[in-house]
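Visitor: Structure for this input, please:
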Amino acid sequence: MAAVTIWNEFRHEREDDDVAAVYPDGIHATIADALAADHTVQTATLDEPEHGLTADVLESTDVLLWWGHEAHDEVADEIVERVRERVLEGMGFVPLHSSHYSKPFKRLMGTSCSLQYREDGASERLWVVDPGHPIADGLAESTELPKTEMYGEPFDVPEPDRLVFVSWFEGGEVFRSGCCYRRGNGRIFYFRPGHETYPIYENETVRRVLRNAVAWASPTEGSPRTFGKRD
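Guide: Okay, the predicted model is just below:
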């Protein structure tokens, strides 16, 4: 059982009635519900002191899930660096959907993390392209998400260590929707499906992916890392 922190801007749900209708308690609460049976879960939001991500909170976090969209620039650089350092130390990091453009993910990737997009509510088919990966455990070959936002290539991120999912959209676009990375001792999994006005995080396949991702990204003991001059 991992100690999970779910971070959410928690702005759309309080400002937009359409979003509140889908996620009345916030996206973070819906994700927490998907994980609570298997993990110890707490949440944090942008407008809390230190964005809810104090040094003590992050020190006690095994895996941090991140959902951001409209307020990336409001995240303090001090907190971004705090998250980056914890990932390098071994904390897992799972940025979701539009968090491709979050400060922590961009800092860890070292690229713009830009992409193409279209908000048309068309369908998506999420294909498992690495069926042997633990994040794909228990999933069907593919899953249809009937209403979603299109993300399209090029996706300006480093080549993933492992690519678990590829999405196909009605417009013909494809996208690398499940990208695994290692940074320092930490594991990172970027997962594309999700949108504030579509109930993506109620989908059972998506919820299974989140549970699998937390298990995969949780810290492992490994071997001690020693730097500097040797005697």
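
Visitor: contacts and neighbour counts: CA atoms only from here.
Guide: Fine.

Visitor: As a check, name the ranges of all strands in this structure.
Guide: For the chain, applying DSSP state E gives strands covering 3-8, 40-45, 63-67, 92-95, 116-118, 124-128, 142-145, 150-152, 162-169, 174-183, 186-191.

Visitor: Against residue 170, how distant is the spatially most central residue of the chain?
Guide: For the chain, the residue sitting closest to the mean C-alpha position, by Cα atoms, centre = their mean, is residue 95 at 2.2 Å. From residue 95 across to residue 170, the span is 25 Å (Cα to Cα, to the nearest Å).

Visitor: Then residue 201?
Guide: 21 Å.

Visitor: Just want to know which of the two has more residues nearby.
Guide: Neighbours per residue (other Cα atoms under 10 Å) separate residue 201 from residue 170, with residue 201 holding more: 23 against 13.

Visitor: OK, contacts around that one?
Guide: 27, 30-31, 194, 207 (Cα atoms under 8 Å, 6 or more residues apart in numbering).

Visitor: Next step: the residues you listed restricted to helices.
Guide: Among these, the members found in helices (DSSP state H) are 27, 30-31, 207.

Visitor: picking that back up, ok, the nearest residue in space to the residue nearest to the centre of the chain that is not next to it in sequence - how many residues close by?
Guide: Using Cα to Cα, 6 or more residues apart in numbering and skipping residues adjacent in sequence, the residue nearest residue 95 is residue 66, 4.7 Å away. Applying other Cα under 10 Å, we find 25 residues neighbouring residue 66.

Visitor: wait, residue 66 sits on residue 7?
Guide: Yes - using Cα atoms under 8 Å, residue 66 is in contact with residue 7, at 4.8 Å.

Visitor: one more, for comparison:
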Amino acid sequence: MHMRLFYLFIFFILFNGCSNSDHKSIKSNEINVLIWDEQQSEQKEAYDKFIGEVIADHLDKNPKINTKSVSIDDSHYGLSDDLLDWSDIIIWWGHVRHDDIPDETVDKILKRLINGELDFIALHSAHWAKPFMEAMNYKTISKIKDNNPEYFNNSDYSINYIEPFVDRYAPERKDVLTPRAELRKFPSGKINVNIYLPNSCFPAYRPDGKSSFIHSLKTDHPIMKGVPQKFEITSTEMYDEPFHIPEPDEVVFDERWETGEWFRSGAIWNIGKGQLFYFRPGHETYDVFDNQNVLKIIENSCFWMFDS
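Guide: Take a look at the predicted model:
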């Protein structure tokens, strides 16, 4: 999987292959939002509809937003070229069928994201969705390159990409944080770079349905417009730091639990010309997406991404 990422890295970073297209300038002022959902049967424990449909119902109340709610079981996994071309933003709920999405489709999403043709909102367990993980890999590599030009301006360098030892596992607290890089210079002039790709997970989680508290860290950010500086989510799953991801470009809010755990639950990355927003709160059997503040944050995110 990451050999594909290497070629994307070469094409988009080393050769600055981002296109000049800008979907926001050539489309209407209305926002096209594709809501992608595994639509697990367990969701019916908390909702009359599937999570994606609940979010679509809320966004449809705004006349400036057009939605299409799709499922992994739809034709082309709900991610046909026509749908991707239509979309300004993808909202993604994935949980247990991450690997069902073909690598070729993930490439198409990532290329559009890098080119600024698409933005991406990852919900909760989508931290292990293929598009999210590949975007984190891309961000890792580009950030290491940008922060260490003296290593990459040398013609005699090699890069080794080191994946997590086990695919999709929760790291232990004692594990060294990923992503990270080892940069080595040899007397011959040769340079070697070992890039440890992000695990995209965290050392603890607890699906016990206890409440959490969202704390705004940037009250003036458009994502938090009309949202209280602090609010409660009455039933959710707990994730605990450290989150093994590249440092976000912004953290809009964090989430805290009475037992002391906390998480960077509203994180933003610039991925090439596109933007990725990770929204942590959620669980397939808790009614997190009936919370009006949660829905307002998702709606605000769509407008902020489209206007940025």
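
Visitor: Show me what the residue nearest to residue 95 of the first structure aligns to in the second structure.
Guide: Residue correspondence to the second structure (TM-score structural alignment): residue 66 of the first structure is matched to residue 92.

Visitor: Next: residue 103 of the first structure.
Guide: By TM-score structural alignment, residue 103 of the first structure lines up with residue 130.

Visitor: so who does its match touch?
Guide: Applying Cα under 8 Å, 6+ apart, the residues near residue 130 of the second structure are 98-99, 101, 106.

Visitor: Let's see that with 10 Å instead.
Guide: Residues near residue 130 of the second structure by Cα atoms under 10 Å, 6 or more residues apart in numbering: 1, 94, 97-103, 105-107, 109-110, 136.

Visitor: Can you flag the buried ones in those residues?
Guide: Buried members of these, scored by 16 or more other Cα atoms under 10 Å, are 94, 98, 101, 105-107, 109-110, 136.

Visitor: From residue 69 of the second structure, how far off is the match of residue 66 of the first structure?
Guide: 10 Å.

Visitor: what does residue 38 of the second structure give?
Guide: Taking Cα to Cα, one finds residue 38 of the second structure at 11 Å from residue 69 of the second structure.

Visitor: Identify the contacts common to residue 92 and residue 69 of the second structure.
Guide: Counting by Cα under 10 Å, 6+ apart, the residues touching both residue 92 of the second structure and residue 69 are 34-37, 52.

Visitor: Columns distance to residue 252 of the second structure on top of the residues you listed, output as a markdown table?
Guide: Below are those laid out as a markdown table (distance: Cα to Cα, whole Å):
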| residue | distance to residue 252 of the second structure |
| --- | --- |
| 34 | 23 |
| 35 | 22 |
| 36 | 23 |
| 37 | 24 |
| 52 | 23 |
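
Visitor: any idea which of these is closest to residue 234 of the second structure?
Guide: residue 52 (20.2 Å; Cα to Cα).

Visitor: The closest one matches what in the first structure?
Guide: In the first structure, residue 52 of the second structure lands on residue 28 (TM-score structural alignment).

Visitor: Just to check, its match is in contact with residue 5?
Guide: Yes - at 9.4 Å, residue 28 of the first structure counts as touching residue 5 under the criterion of Cα atoms under 10 Å.

Visitor: Give me the common contacts of those two.
Guide: Common contact partners of residue 28 of the first structure and residue 5 (Cα under 10 Å, 6+ apart): 42-44, 65-66.

Visitor: Can you tell me which of these lies closest to residue 121 of the first structure?
Guide: So of those, ranked by how close each gets to residue 121 of the first structure (Cα to Cα), first place is residue 66, at 22.8 Å.

Visitor: who touches that closest one in this structure?
Guide: 5-9, 28, 44-45, 93-100, 102, 104-105, 190.

Visitor: One more: residue 207 of the first structure?
Guide: When the contact criterion is Cα under 10 Å, 6+ apart, the partners of residue 207 of the first structure are 30-35, 200-201, 213.
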